[in-house]
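S.K.: just coords:
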């Protein structure tokens, strides 16, 4: 099988290749094509992959190219992990929002909207090109904002584009371990949108063990989300939220922590990764070891401002394990290519899963996956507190899609103004103009 990775010079690509190296079954990925617009980043990542492959006799062949059409032709799977505007763009997204006193996080609030407005036009072009050059390929989208971008691409690719995120998987695995259960045997009742979901039950051998967790303050304080949200709030909700809901439930504290930080998360990652890619220009630098050190620092500082705001302390070793988006991607590819049926939490079209949303709305729910793709399972209706957030944020996503498709400034203003974390239409208008000033790629928003 041929896998093409769009954004092949991205820092996290070695995670995907590392997962592929562990797959030796028949029908595995045998060729990986890396596509990126930055030749220096491509070269750096290819060096890391070469070191990863040493001693693995059947390691997938790696080819790097800056020709998009060449990369797509003949692909069986396309993994999309692009970052339009780079980390410099992310840092600008954060700063413009914080200057207006609102959250600038990459996928949540004003920052997520700005990132979506930059990314959706590019994602739509990619989807059209994939449909033309690789019509039988399955597209796995990790590009943020993942749910929004997946929905945009689905307008041309239908159910052949599936979004993935490691956040709900990691949350479910942490809860299962706290309860003394095997994460691979647990059924996680998780529902919502990308970065906006809740674990409402965790079934082990047919029994929901979440009430036992919620009733035990010591257990709740033993994993990251329990410390982040606090036992009282989790018991009040009767569920465990995705970590990104901290931005909604504790918005004032989060914004203040981000404003007080020496630098934003995007600026930190920009500087860190610039250092990594600069070191990779030295042919004598140990590529894999350098990448490993950089990644460890990245994971240890994840959501540091939120932990500071909540008084949750440093990340513990058990919290450093993510859901493993590379393992999710591998499991998804294997299930489709080999009909190895499995259950995964994915971003897919709603169909009739959540009655409060239309059939084409992309949601994040448990799915059964087989050779015909991902099929969302039936879930209980959302509680009213979740209905409000989910429908409001979906309205924001639809406004972003309208603005990206029409170039309408008023649709862009509506996207910002309708978001629960932007508290003023006046601020929304200033955000649109502020982002247009710092991002040349938003010049397309030139219609009333």
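M.R.: Ah, there it is. None of these values were measured; they are calculated from a predicted model.

S.K.: contacts, neighbours, all on C-alpha from now
M.R.: OK.

S.K.: which residues in the stretch 251-400 of the chain form helices?
M.R.: According to DSSP state H, counting those that start in this stretch, the stretch 251-400 of the chain carries its helices in the segments 251-260, 265-279, 287-300, 304-310, 325-338, 384-406.

S.K.: mind putting those helices into CSV with distance to residue 14?
M.R.: Below are the helices of the stretch 251-400 of the chain laid out as CSV (distance: least, CA to CA, whole Å):
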stretch, distance to residue 14
helix 251-260, 30
helix 265-279, 14
helix 287-300, 9
helix 304-310, 24
helix 325-338, 9
helix 384-406, 31
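
S.K.: so which of those gets nearest residue 372?
M.R.: Closest approach to residue 372 among these is made by helix 325-338 (6.6 Å; CA to CA).

S.K.: just checking, what packs against the closest one?
M.R.: Judged by 3 or more CA pairs under 8 Å, 6 or more residues apart in numbering; DSSP states H and E, helix 325-338 is in contact with helix 13-21, strand 342-349, strand 362-370.

S.K.: ok, structure two:
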């Protein structure tokens, strides 16, 4: 009756104008009666929260949207009686990301924010915090939906599903980005493309591609094979090679380059770190420029420079998901959810990424069955790593953590895994209470 209350954890993020733009659009359409939006951050993020929060207020005022923007460091105040909670935080800020990218490179391993050893480190820092947030939610807003965008999204979603009572759905902008890429290949609007997705977060395959309901998988793969390849802002545009696409018979996601073109990507990571800096270092500069823009009291829209940040379509994915739950839309979106037998080759209690029907009761996965043999092996190996990573993040058990790294395809070496793990624990001591 009084309108919705939404809390965004990590409200000082440079991505916040994205989600504000989405909320304004839904409010003006009359489809999402958002009344109070709480942007929450921690003491270290206070300055950024104030800068981006004031921009959010200007955006709302310019649009004439009746939304109250609250800026707070008090998470409990923000969570009390919230209807939805969105998470977009980074434990340890960008300095921690840069360490995640550089530590693996010391041992000639790919350093990346969300996968491999770097993604493992990020997960270990994030798991205690997401569990703490969920503990507060269980007390202050037990019926709220947690919409998780915090990376590694699949691992964090699985942690919440396995270890809390909170209703959660994980989100990523990769699938929606792939839909836009396919639409561009076929020179049509994204609404006319439907892709049958299955896999894990940052390891998802487009198994079938449809344009206006007609199967165009073969034609789409031919375009990719011909060298008209695609990627995202944070992943180099490295050509797949026709043999790989032919063998796969499916559309890979941009992150698959780390697995299928491992040596090339490792070389690129080394060169990047020695030259312009790791992606985290580049993002640090981009963010610095963005916040200078955000400070401008005359700025009252999302600046186009935000696209350099790599989070394209985040707002669209997050706001559409909230809208579909609230309005019981029964439409199809690609999210991270409990498997429950959807992919027959994986355990029932793990998180997967796939097409789901979204209604007032949440996300209902569309059955996938068995995955192709060409996909299944990598899928199962990475999922085993994710299961162990969740367990290590919750328990702080050193041997479980070591096993997780050893079996990850981007580490896959016991000696280097131990060295990387020891460095991760040493460099992240302040953020790993579970490893006491």
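M.R.: Nice, thanks for sending it over. The model shown is predicted, which means the values in this text are computed figures rather than measured ones.

S.K.: and of the helices and strands packed on helix 325-338 of the first structure, who's closest to residue 239 of the first structure?
M.R.: strand 362-370 (15.1 Å).

S.K.: name the residue most distant from the centre of the first structure?
M.R.: Distance from the C-alpha centroid of the first structure peaks at residue 284, with 33.5 Å (CA atoms, centre = their mean).

S.K.: ok, longest helix in the second structure?
M.R.: If you go by DSSP state H, the second structure has its longest helix at helix 116-140.

S.K.: could you check how many residues crowd around the corresponding residue of the first structure for residue 35 of the second structure?
M.R.: Matched by TM-score structural alignment, residue 35 of the second structure corresponds to residue 30 in the first structure. A count of neighbours around residue 30 of the first structure, defined by other CA atoms under 10 Å, yields 17.

S.K.: ok, now which ones touch residue 30 of the first structure?
M.R.: 1, 2, 59, 60, 61 (CA atoms under 8 Å, 6 or more residues apart in numbering).

S.K.: how far does the longest helix of the second structure sit from its chain's centre?
M.R.: Relative to its parent chain, helix 116-140 of the second structure has a centroid offset of 14 Å by CA atoms, centre = their mean, to the nearest Å.

S.K.: and that helix, what's buried?
M.R.: Neighbour-count burial for helix 116-140 of the second structure flags 116-131, 133-138, 140 (criterion: 16 or more other CA atoms under 10 Å).

S.K.: which part of the first structure lines up with that helix?
M.R.: Counting by TM-score structural alignment, helix 116-140 of the second structure corresponds to 109-133 in the first structure.

S.K.: mean deviation, the matching stretch versus the second structure?
M.R.: Here the mean offset of stretch 109-133 of the first structure against the second structure after fitting is 1.0 Å, by mean CA distance after the TM-score superposition for the first structure.

S.K.: the stretch 51-200 of the first structure: strands as residue ranges?
M.R.: Applying DSSP state E, counting those that start in this stretch to the stretch 51-200 of the first structure gives strands spanning 61-65, 77-80, 138-141, 161-163, 187-193, 196-204.

S.K.: could you identify which of these is most buried?
M.R.: Most buried of these by mean neighbour count (mean count of other CA atoms under 10 Å) is strand 161-163; its value is a mean of 29.

S.K.: what's the mean deviation for that strand versus the second structure?
M.R.: Mean deviation for strand 161-163 of the first structure: 0.4 Å (mean CA distance after the TM-score superposition for the first structure).

S.K.: now for that strand, which elements pack on it?
M.R.: With 3+ CA pairs under 8 Å, 6+ apart as the test, strand 161-163 of the first structure has strand 138-141, helix 146-157, strand 342-349 packed against it.

S.K.: in a markdown table: these, plus distance to residue 370 of the first structure.
M.R.: What follows is these, written out as a markdown table (distance: least, CA to CA, whole Å):
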| stretch | distance to residue 370 of the first structure |
| --- | --- |
| strand 138-141 | 13 |
| helix 146-157 | 18 |
| strand 342-349 | 7 |
